[in-house]
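What shape does this take:
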Amino acid sequence: MANFYAFLSNGLTSALENDGSVDWFPCPRFDSPSVFTKLLDREGGHFAVRPLVEYVYRKEYLGNSLILESEFKVKDGKRLRLVDFLPLSLPGIIRIYESEISFYAEIKPSFNYGLIKPGVEVREAGLIFKNPTSKEGIEVLVHGDFQIEGDRILLNPGKGYLYLLYSKDLRYGLFSQKGFVYSKPYEALERALKYWRGQLEKARKAKIFEEEFKRSLLVLLGLIYTPSGGIIASPTTSLPEIIGKERNWDYRYVWVRDASYSAEALLKAGLVLRGRDILSFLTSMIDPSSKSFDHPFYSVDGTAPPAEEEVPWLEGYRGSRPVRIGNGAYLQVQSDIEGAYLHALYEYYKATGDKEFVRDVWWAIEAIANWVKNSWKEKSTDIWEQRGVYEHFVHTKVMNWVAMDRAYKLAEEVGVSRPEWKEVAEEIREDVLANGYSERKKSFVRYYGSEEADAALLTLPLYGFVEARDPRFISTLERIEKELSVSKGLLLRYREDFIGEVVNPFTLVSTWLARVYVRLGKTKEAVETLKRLVECSTDLKLMAEHYERGACEPMGNFPHVFPHSGLIMAVTEIEEMGNGNYG
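The predicted structure follows:
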């Protein structure tokens, strides 16, 4: 397992930390400009706490939480213990320490992704870093035995804390006359720990992959922007799929597809209210008079997503350029996402029997059904968001079928007659079977007229489009296993795309494969596939969008909702459908 960054969150924003250094911290929310950007540039700024001499470092989460406990042990056996967390409801970082040694804290914020260097004001109890172009700033309140040396603080043995808070306007900050209203660090720690543990206590308990299951749930919960209920795909931007290459994207937004998967996973795990929060956010985005989802993703507050821009002053993660903010996929028309949403909504109804909620969102169901009914014959981009590529993608057509099928079933549940929706669903199904299957290759294909395989075809039995034991799917599965496997349990999503050759396995695909195996009665193979996936997770059981081929290093944005939601769904299905035989 790779020693990689810890993920900290408070439902507003997040931080990535390793070896005592916070190297990524957008403020005041997930999709804001970062004030610590060392993740993407060696000079990008950080908040580091470390001993003055050589040490051995270890880290772990504090119980079932997103609170990090670190220990630095020096040669004579003395220790520095550090507890780091983001206080609930505040764009801040609290670092509580208990130390037998002297150590230092180095604080180097810079605004707008490292572009704007701050002015520094030294106070008796800490530091203030001011953005010279606005009223925003970073304040650091220090408690303990310390001396301030520029932007570096020397701390002597004992107990204390460093309390960092971002303020959009420093007139209301920690050192202002209003400062007394903000969290008290020890109380904030107690409340944050109680909050995360309380969230997890409501979830089902897994018998297999117990720790990975819990961690995956915490990742999903930590990626929810609590004021709106929207869940971002990942808290980072521009972590590359391949080191040194241009496959770098910004994922700090609410993708309809990713959010729908996450809602389904939370529902399966018994966190019904959190799943419904995500569905409610997505419902509020639906346009009843046009394409149901105008954009494939949205900002965390529900506004239209930002245009994609490059940030040329950052060198990129391990030299991988360009660094991007915003995402050009907002220009795409993605026709599979309505099906993903309606499937999650249908799963919510199956889990709760909540007809009142279905009736309340009936306008959205009807809008989607009408849109898909009139648009499903058109070409579209696909689940993989290739730029400038429009085809009759089989996965997209299947999701059109899902949309019409789930709309019809939900209509029946609330006593509304819509037989024409069922007829359209059957028409789509017949079209896919006629045009999306290659007799020569004996498999379903990536798009009409193609003979390529695509890992997204693994979802056909997961949505009930075909039975897993259908000979047409079995031969498709065999082809995917043969052509897309990188190693046992790790697969590519396809061989090549609009940029070129695809190199690294896509973690979501492993969870799809495990779920297919469950439906084939191959529980042992399902468990082995998940074992391989989690073997490549980090030391804290976090998973990225990709793994580096042959090395198990996390690649792509991190952590990502796809593998974590996929693992949750795979584990619950193994336990529910595997008849207790876990291999």
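
CA only for contacts and neighbour counts going forward, please
Noted.

from the middle of its chain, how far away would the strand or helix carrying Glu430 be?
According to DSSP states H and E, Glu430 maps onto helix 419-435. With Cα atoms, centre = their mean, to the nearest Å as the basis, helix 419-435 stands 33 Å off its chain's centre.

mind listing what's buried in it?
For helix 419-435, a neighbour-count test (16 or more other Cα atoms under 10 Å) marks Trp421, Lys422, Val424, Ala425, Ile428, Arg429, Asp431, Val432, Asn435 as buried.

Make CSV out of the residues you listed and add distance to Thr381.
Below are the buried residues of helix 419-435 laid out as CSV (distance: Cα to Cα, whole Å):
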residue, distance to Thr381
Trp421, 24
Lys422, 25
Val424, 21
Ala425, 20
Ile428, 17
Arg429, 19
Asp431, 18
Val432, 16
Asn435, 17
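
which residues sit against the helix holding Glu430?
Contacts of helix 419-435 with the rest of the structure, by Cα atoms under 8 Å, 6 or more residues apart in numbering, involve 369, 373, 376, 394, 397-398, 400-402, 404-405, 407-408, 448-449, 465.

and Cys27, what is it in contact with?
Per Cα under 8 Å, 6+ apart, neighbours of Cys27: Thr13, Pro33, Ser34, Val35, Pro91, Tyr166.

how close does it get to Leu115?
Going from Cys27 to Leu115 by Cα to Cα, to the nearest Å gives 15 Å.

One more, so I can put them side by side:
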Amino acid sequence: MSDTSLENGLIGNSAIGALVDARGRIVWACLPRFDSDPVFCRLLNPADDEEGGAFSINLADFAHAEQEYIRHTAVLRTRLHDSHGGCIEITDFAPRFRLHGRIFHPSMLVRRVALVSGNPRISVQIDPRFEYGEFKPVITSGSHHIRYVGPSTVLRLTTDASIHAVLESRFFHLHDPLTFILGPDETVQASVASTGREFLDQTVAYWQDWVRTIFIPVDWQHEVIRSAITLKLNAFDDTGAIIAAMTTSIPEHPDSGRNWDYRFCWLRDAYFVVNALNRLGATTTMERYISYILNVVSAAEGGVLQPVYGISGEARLLERFAPALAGYRNMGPVRVGNLAYEQIQHDVYGSAVLAATHMFFDSRLQHPGDANLFHQLEPLGHKAFTHYNQPDAGIWELRGFTRVHTYSSIMCWAACDRLARIAKRLGLEERASFWRDSADRIHADICAQAWDESRQAFTASWGGDSLDASLLLMNEFGFLEADDPRFTATVEAIERELKRGDFIFRYVERDDFGHPEHAFLVCTFWYVYALHALGRKEEARACFERLLACTSKLGLLSEDVNQATGEQWGNFVQTYSMVGLVNCALRLSRRWDQAY
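Presented below is the predicted three-dimensional model:
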């Protein structure tokens, strides 16, 4: 599919999400929730039909298009122009607003099409697929609706457009506005036009009201607001989980085989996501995410945490291939599920404790941490102390071998360190002393085992000789002060060995799939953190500006970037990357009293 790219807009409502391409086609949408069957899967190219798996509104004699969000919302507008001066506008959104004292966010997509100028002709082509591209729907219709029936899912389209024109994908002149409501097999009670207008008005008002409640910096306000909305869209309201990305199997670089399903919740993300939400003032989303993590901790068998969980807290994420989908630009395989849940990653204990620490220090929260919660967290500290010097797969989930990863050890230290701080705040002096002693013992061991005197750097693993971009975070977690010469030396070593052009690679050594070819975006955001901590603030701002240049036209980021061309790769829209943008902007911006 030569026109397939990640230049897509994200719409959603914290129950579902969808990607709309630059020509206004819905090319990805999982219903009825983030990790469900992608009923629109054109982004991953149905193997038997390159045009299938999309909801398209086609303009005859198409010439060009432009796209933008309605200001401070998750409502997307696409204008399509024909070669005769005609123009139509497509407005796409998923309803979200307050209704009857709660948030109304159905598994529903709404599309409104209006005439802007000229005498354009359009056709509507709706071609969902089911069971990851395996089945085309059985189609039935009524006077104002079309049902798309799959093996386990039924979708209903309600519209005021000609039903036969839609069924036949026939071109017709657009005069009056048209509304398309796609969702569960339920009757729309009021007229579709009035329902669409009301849902649009209330959804726009919801998002614009929400944006007014968050904290933004003086600089890069537009970028931070878009990132904040995106984080909200990647949050699953029902449980509080925040997914890593909306998609599965977008390769990290061409034909790499590094195609993973990211529609799940990784504990490694917890600290960064919670920190960003806290700084933005999005405390409700933050508290629900922490609650999700604590529920996962409580359900963990034997207190052993996995790296990744399903959005309802599911532990088993069995991985399989979806052969009916050829993959992004025909670069399969397409994976469903993620075997990373079976891996051993000791950093997860620190990630969970770091996230929960906010409960004890942020008095805005509805359910502040107390001694009971502290005692619930202590087993995580014991696990961290037991495993800090044991081999694991590491933060990058190496599948072929294990070793004692320095990052994992540091996160185990962080678990004990934060438990000591929490105990002190609660006045539990004996427990504070116990956890401080534990943290100090881990700290001394890491410094003895992971510092390479000959290279003047902390290495990726104990006794190893390679570097890892995650060590840029040693100051972020408080493991080393910014003025510690070992931190400075490690950052300089990473600059020498992992920097390619403007970007930092997570590592450069060969792994299970060969040598990485594209930069993992969040690592360069971490580099900005480190530059800022070291007082190299002008360099930090310049590096951040180069990262901002990588965003799509709509301000969104994926997982990876081709450092030579700037093209985005990897799963999209990537929470890790958007969080990195927020955290950098909030650090680097001028103060408000310097703005005018």
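
Can you give the structural similarity as a TM-score?
After superposition, the two chains reach a TM-score of 0.93 (TM-score structural alignment, normalised by the length of the first structure), with 571 aligned residues with a Cα RMSD of 2.3 Å.

What's the biggest helix in the first structure, counting residues?
If you go by DSSP state H, the first structure has its longest helix at helix 394-413.

check contacts around the counterpart of Met555 of the first structure in the second structure.
Counting by TM-score structural alignment, Met555 of the first structure lines up with Trp569 in the second structure. Taking Cα under 8 Å, 6+ apart, we find Trp569 of the second structure in contact with Leu6, Ile250, Pro251, Glu252, His253, Ser558, Glu559, Asp560, Val561, Asn562.

Please, which helix or strand holds the residue lying closest to Trp569 of the second structure once chain neighbours are set aside?
Closest residue to Trp569 of the second structure apart from its sequence neighbours, by Cα to Cα, 6 or more residues apart in numbering: Asp560 at 4.9 Å. For Asp560 of the second structure, the host element (DSSP H and E) is strand 558-561.

How far off centre is that strand?
Counting by Cα atoms, centre = their mean, strand 558-561 of the second structure comes out at 11 Å from the chain centroid.

and the longest strand for the first structure?
In the first structure, assigned by DSSP state E, the strand with the most residues is strand 158-167.

In the second structure, what range does the helix or strand following that one match?
Once the chain leaves strand 158-167 of the first structure, the next helix or strand it forms, by DSSP H and E, is helix 185-201. Here helix 185-201 of the first structure aligns to the second structure at residues 196-212, judged by TM-score structural alignment.

Pull out the buried residues from the matching stretch.
Gly196, Phe199, Leu200, Gln202, Thr203, Val204, Ala205, Tyr206, Trp207, Gln208, Val211.

cool, and stretch 57-67 of the second structure?
Neighbour count says stretch 57-67 of the second structure has Ile57, Asn58, Leu59, Ala60, Phe62, Ala65, Gln67 buried, by 16+ other Cα under 10 Å.

Ok, stretch 77-90 of the first structure next?
So for stretch 77-90 of the first structure, counting by 16+ other Cα under 10 Å, buried means Arg79, Leu80, Arg81, Leu82, Val83, Asp84, Phe85, Leu86, Pro87, Leu88, Leu90.

Likewise for stretch 513-528 of the second structure?
Across stretch 513-528 of the second structure, burial judged by 16+ other Cα under 10 Å covers 516-528.

that older thread, what are the buried residues along the strand holding Asp560 of the second structure?
For strand 558-561 of the second structure, a neighbour-count test (16+ other Cα under 10 Å) marks Ser558, Glu559, Asp560, Val561 as buried.

again with stretch 481-496 of the first structure
Glu481, Glu483, Leu484, Ser485, Val486, Gly489, Leu490, Leu491, Leu492, Arg493, Tyr494.

Which residue of the second structure is paired with the third one in the alignment?
Residue mapping for Leu484 of the first structure onto the second structure gives Leu498, with TM-score structural alignment as the criterion.

how near is that match to Phe520 of the second structure?
Taking Cα to Cα, one finds Leu498 of the second structure at 11 Å from Phe520 of the second structure.

Overlap in contacts, the two.
Ile504, Phe505, Arg506.

isn't the second one right up against Cys523?
Yes. Phe505 of the second structure is in contact with Cys523 according to Cα atoms under 8 Å; the separation is 6.7 Å.

what residues are shared contacts of those two?
Joint contacts of Phe505 of the second structure and Cys523 (Cα under 8 Å, 6+ apart) are Ala469.

Give the closest residue to His560 of the first structure in space, chain neighbours not counted.
Per Cα to Cα, 6+ apart, closest to His560 of the first structure is Ser234, 4.8 Å.

And for Ile70 of the second structure?
Spatial nearest neighbour of Ile70 of the second structure, chain neighbours left out: Leu76 (6.2 Å); criterion: Cα to Cα, 6+ apart.

number of nearby residues for the aligned residue in the first structure for that neighbour?
In the first structure, the residue paired with Leu76 of the second structure is Leu68, using TM-score structural alignment. Leu68 of the first structure has 21 neighbours, counted by other Cα atoms under 10 Å.

same deal with the one 3 residues further on?
The tally of other residues near Glu71 of the first structure (other Cα under 10 Å) stands at 22.

Using the three-state scheme, assign it.
strand (DSSP: H, G, I helix; E, B strand; the rest coil).

OK, contacts around the nearest residue to it once chain neighbours are set aside?
With sequence-adjacent residues excluded and distances taken as Cα to Cα, 6+ apart, Glu71 of the first structure is closest to Arg81, at 4.6 Å. Contact analysis of Arg81 of the first structure by Cα under 8 Å, 6+ apart lists Glu69, Ser70, Glu71, Phe72, Tyr97, Glu98, Ser99.

Go again with 6 Å.
Contacts of Arg81 of the first structure were listed using Cα atoms under 6 Å, 6 or more residues apart in numbering, and they are Ser70, Glu71, Tyr97, Glu98, Ser99.

Considering those, which are maintained in the second structure?
Among the contacts of Arg81 of the first structure, the contacts conserved in the second structure (both residues aligned by TM-score structural alignment, their matches' Cα atoms under 6 Å) are Ser70, Glu71, Tyr97, Glu98.

I'd like the distance between the counterpart of Phe7 of the first structure in the second structure and Leu174 of the second structure.
In the second structure, Phe7 of the first structure lines up with Leu10, judged by TM-score structural alignment. As judged by Cα to Cα, Leu10 of the second structure and Leu174 of the second structure stand 26 Å apart.

okay, those two: which has more neighbours?
Neighbours were counted for Leu10 of the second structure and for Leu174 using other Cα under 10 Å; Leu10 has more, 27 against 21.

if we can go back for a sec, just the closest of the kept ones among the contacts of Arg81 of the first structure to Ser228 of the first structure, please.
Checking these against Ser228 of the first structure by Cα to Cα gives Ser70 as the nearest, at 31.9 Å.
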